[in-house]
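Enquirer: Kindly generate the corresponding structure for this input.
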Amino acid sequence: MTLEKARELDTKYPTYRDKFAVPTHKSLGIKESNELLIYFCGNSLGLMPHATKVAVNNELNAWAERGVESHFNHPNKDGTDWVDIDLPLLPLVAPVVGAKENEVAVMGSLTSNLNALLIHFYKPAGKRTKILFEKQAFPSDYYAFLNLVKFYGYDESHLIQLEVKPGNTFLQTSDILEAVDKHADELALVCFPGIQYYTGQLFKIEEITNHVKRLGDIVVGWDLAHAVGNVPLQLHDWNVDFAAWCSYKYLNSGPGAIAGIYVHERYTKDLSKNNYTPRLAGWWGNNSQDRFKMLELFDPINSALSYRQSNPSVIDVVAVRASLEMFKEVGGVETLRKKSLELTQFLQDLLTQSIHYLPQGSTDSRLGFKILTPFNPEERGSQLSILFQPHYEGKDNIMEKVNSYLHEHGIISDERRPDVIRLAPVPLYNTFEEEYIVATTLNAALDKVASNEI
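Expert: So this is what the prediction gives:
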């Protein structure tokens, strides 16, 4: 794996980096240079598309020029009246998650949406009271599950958490299916992440969902925070009941940007004012024809839009739209995935050639690093999680030293204490040559640690 090979691959796969605002050494305060940084942190916050600033400024101008009138009379001939500002996003986001347009909504934030969906879909009855999820779930998910069972008067014993077995770095699909079978009679809900945030493991969503659904009346939901915009999804065809995601990682929509949900159409197509399951509701989920009549009557929309509670932030929505339009322009997630597979594999090959690399499952305790992420390309997204060892506290911590060295050399990665750095090569704006530089710099950092230079 050489620099020449990296440049050869960069001629094969296009980059759209010029469509993004990439921080520089100077803007980050590293040194007085306008040289672009190498940004490998898109799994935490994606870079800003240049189109986002234009889109946001258009709505700020509308606010300035017409105030409240822009809700029904937008000053831009190509703009959308604010009352319907999120509707043009439905045909853009539906292909990203493999859904029908009536199965998606752009709304809320990830955890608030997840909580709203859990309240709606978790229906404990009889022996079926338990929720199956992973031990290493992102804390927000754990807090949501814990408080959900407590809301119904249960305790932590109604949470079934799967742990990674000793000697492994990620959950095996067979372990998940065995746990589903073991607890089938007492499960009310199964909810996993599409991609595990810490290890980068891509769960087999279709296989797990179908296995659960064959066992009876068990609801299956997915937290797609790290999967949406990263890997191809087919939620409708996979028979998923519900899903929630954020849009500020691989969808590049801005910090804390408005999120989204998916709900299979079987739960919404027959909704009416006399036929609906109660949910956390608000006026934006009500029949739009009667919305401004202020009636004391809930008449839910016959789609995932019925789960909306409030009118969405206009600024947030157009930021999401700017990014989704780019996904459409470049051929969608399926096209980007081809480059993503090559990028992640190339980075893996570079890292495993390092003298500091230690194989998965190795008990070797010397200075170096292991890769926590599955080596099977079909079981991961655009991420490799690097575990540094041995573990030291404070200023002697290996990961902290390496991460600081990377930062000083203009490489932005994501540290996860105590010992992990997550590297996320994003196909929209990262290149193979950048990967070569990252791997070379990481090796140099460990060389300096080994010689006590840092």
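
Enquirer: use CA for all of it now, contacts and neighbours both
Expert: Noted.

Enquirer: Show residues contacting stretch 195-204.
Expert: 137-138, 169-170, 173, 193-194, 224-227, 372-374, 378-385, 416, 422 (CA atoms under 8 Å, 6 or more residues apart in numbering).

Enquirer: what do you get for stretch 160-172?
Expert: Contacts of stretch 160-172 (CA under 8 Å, 6+ apart): 130-136, 176, 179, 199, 201, 360-361, 372-374.

Enquirer: Please repeat the previous calculation with a cut-off of 10 Å.
Expert: The contact list for stretch 160-172, computed with CA atoms under 10 Å, 6 or more residues apart in numbering, reads 130-137, 142, 175-176, 179-180, 183, 187, 190, 196, 198-204, 360-363, 370-374.

Enquirer: and Glu206, how many neighbours does it have?
Expert: 15 (other CA atoms under 10 Å).

Enquirer: Let me see the ranges of the strands in the stretch 201-350 of the chain.
Expert: 219-223, 242-245, 259-263 (DSSP state E, counting those that start in this stretch).

Enquirer: returning to that earlier point: mark which of the contacts of stretch 160-172 are buried, thanks.
Expert: Buried subset of the contacts of stretch 160-172 (neighbour count, 16 or more other CA atoms under 10 Å): 130-134, 136-137, 142, 176, 179-180, 187, 190, 196, 198-203, 360, 370-374.

Enquirer: Please determine how far the closest residue to Asn311 other than its chain neighbours is located from Ala450.
Expert: Nearest non-adjacent residue to Asn311, counting by CA to CA, 6 or more residues apart in numbering: Trp284, 5.8 Å away. Per CA to CA, to the nearest Å, Trp284 is found 59 Å from Ala450.

Enquirer: To check against the first, give me the structure of this:
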Amino acid sequence: MDAIDPIRDGRTQFFVPSMKDLGVRDTDSGDADGECVYLCGNSLGLQPRAARALVNEELDKWSKKGVNGHFEGERPWVSIDDNVTPLVAEIVGALPHEVAVMNSLTVNLQLIMTTFYEPTQERHKVLMEAQAFGSDWHAVASHVELNGYDPHESIMSPEMDKDGLHTTAAWLSLLDREGESISVVLIGAVQYLTGQFFDDIPTITQKAHEKGVRVLLDCAHAVGNVPLCLHDWQVDAAIWCHYKYCNAGPGAIGGYFIHEKHTNSDTVAAASFVNGHQRNKGDSKIFQPRRLAGWWGADLSTRFSMRHEFISATGAAGFRLSNPPVLETVALLASLRIHTQYGMQALRGKSLLLTGYLEHLLETMLQSHVHILTPREPNRRGCQLSLAFPSLPPSTPFERLFKTLADKGVVVDHREPNVIRVAPTPLYNSFADVWRFVDILAQALGVQCEQ
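Expert: Sure, this is the predicted structure:
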């Protein structure tokens, strides 16, 4: 299968850790310099080979130009994010002016909550998944508390089905019953624990908007993984990170989307405010979304004037706070160029095959030993399969199983209490990687398999 993979050379554009790099001694082949089985792009993507050169170019410019680097060279720092914003917009299905590359995931979640969570006594609830990532819950709860409400009363979640998965019907039902009391909906586009891709976001968005509810997405596990159409879906805002499937490095700069209907040029481009108050232009009041403002969100024509009057940049750029970190931004650029080379359609096509192959091997070789938590329908999942082990013998506790995999050069991750997340990533993973993982997992479980 690898021999006929049209994007198999993508792997050559990344550094794949060797067994020796990871300190692995127990190798079946005895080749310590051989590559490990890295199936952890859902947690941290591998380093693009081009990243080091791009970062070094900016370090060299800093050493030779100093502060003048802001306005000189191939990539002036003052507009460094212009190099990546259009590429990111293409991946998330947005217009370029709807996207900003800035901050980090939870900071950006705090910012979209500031803009869209405007609780009243009648409408103060937040609808979000019960198994939301911990940081999302903390961020949302902090906004609820700052506005004088109890998170345990104001945060509500739809029921999951018997398999622990979300259903569109449950979200719609709760919106029908409680919509008049809900301020915002927050959906994880791909659920971090189960790997479920919430593929019916437009239906939920339409129902929420009918009820006067804003829709926000956490796309941390979705960007670069599954097809996204943020603009066409009409969601109000979204946030994500770039260190997973976009391979921008640990702690990488994040992404931010706000639909143009909230920042369209007729109402906002010329808007201004002082100390958070709306300003009038002529006889008409200008619509201005709530925001926490910073100088990098100001229009470039006024940004360096240091006046105490905020003139917003157009679109999502108006929500930036500070200048983006240059080294993080060019590290992201290295990976985005590879994404652009192949395109999301080709990547998604290979992803479906890789994950389908993983599912097939698990079902044919380890069916009685492994339970797949992720939906079986390909359109309801991304790269990741989440595995539980309900019948582990006492002699093989979960912690020992995970350590055995690591000792044999398998890099995956786990979540409490007993879930291993496995994510074959199309940019750099091969079908051989998938086979090696299942073979090693079978050995760790003490199951004899035939190739």
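
Enquirer: Is it possible to get a markdown table of the strands of the stretch 201-350 of structure 1 that adds distance to Leu341 of structure 1?
Expert: Shown next, in a markdown table, are these (distance: least, CA to CA, whole Å):
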| stretch | distance to Leu341 of structure 1 |
| --- | --- |
| strand 219-223 | 22 |
| strand 242-245 | 22 |
| strand 259-263 | 25 |
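
Enquirer: Can you lay out these as JSON lines showing mean neighbour count?
Expert: As requested, the strands of the stretch 201-350 of structure 1 are exported to JSON lines (neighbours: other CA atoms under 10 Å):
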{"stretch": "strand 219-223", "mean neighbour count": "24"}
{"stretch": "strand 242-245", "mean neighbour count": "28"}
{"stretch": "strand 259-263", "mean neighbour count": "26"}
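
Enquirer: Looking at those, which is nearest to Ile85 of structure 1?
Expert: Counting by CA to CA, Ile85 of structure 1 lies closest to strand 259-263 out of the strands of the stretch 201-350 of structure 1; the figure is 14.3 Å.

Enquirer: which residues in structure 2 does that closest one align to?
Expert: Aligned using TM-score structural alignment, strand 259-263 of structure 1 spans residues 254-258 in structure 2.

Enquirer: chain center to the matching stretch, what's the gap?
Expert: 10 Å (CA atoms, centre = their mean, to the nearest Å).

Enquirer: ok, Trp284 and Ala450 of structure 1, which is more surrounded?
Expert: Higher neighbour count among Trp284 of structure 1 and Ala450: Trp284, with 19 against 14, using other CA under 10 Å.

Enquirer: That one pairs with which position in structure 2?
Expert: Using TM-score structural alignment, Trp284 of structure 1 lines up with Trp296 in structure 2.

Enquirer: Could I get the buried residue list for the lengthiest helix in structure 1?
Expert: The longest helix of structure 1 (DSSP state H) is helix 332-352. Neighbour-count burial for helix 332-352 of structure 1 flags 332-334, 336-337, 339-348, 350-352 (criterion: 16+ other CA under 10 Å).

Enquirer: again with stretch 133-153 of structure 2
Expert: Asp136, Trp137, Ala139, Val140, Ala141, Ser142, His143, Val144, Tyr149, Pro151.

Enquirer: now, among these, which is nearest to Leu332 of structure 2?
Expert: Closest to Leu332 of structure 2, out of all of the buried residues of stretch 133-153 of structure 2 and judged by CA to CA, is Asp136, at 23.4 Å.

Enquirer: What is the equivalent residue in structure 1 for that closest one?
Expert: Using TM-score structural alignment, Asp136 of structure 2 sits opposite Asp141 in structure 1.

Enquirer: Name the nearest residue to that match, ignoring sequence neighbours.
Expert: Nearest non-adjacent residue to Asp141 of structure 1, counting by CA to CA, 6+ apart: Thr111, 7.4 Å away.

Enquirer: So which of the buried residues of stretch 133-153 of structure 2 is the closest to Gln278 of structure 2?
Expert: Comparing those against Gln278 of structure 2 with CA to CA places His143 closest, at 22.3 Å.

Enquirer: counting contacts, what elements does the helix or strand harbouring that closest one pack onto?
Expert: Following DSSP states H and E, one finds His143 of structure 2 within helix 134-146. Judged by 3 or more CA pairs under 10 Å, 6 or more residues apart in numbering; DSSP states H and E, helix 134-146 of structure 2 is in contact with helix 105-116, strand 125-128, helix 151-154, strand 155-156, strand 182-188.

Enquirer: Now do that helix: distance to the chain's middle.
Expert: On CA atoms, centre = their mean, the centre of helix 134-146 of structure 2 falls 19 Å from the chain's centre.

Enquirer: now do stretch 280-297 of structure 2
Expert: The answer for stretch 280-297 of structure 2 is 29 Å, by CA atoms, centre = their mean.

Enquirer: Stretch 182-197 of structure 2 too?
Expert: The answer for stretch 182-197 of structure 2 is 11 Å, by CA atoms, centre = their mean.
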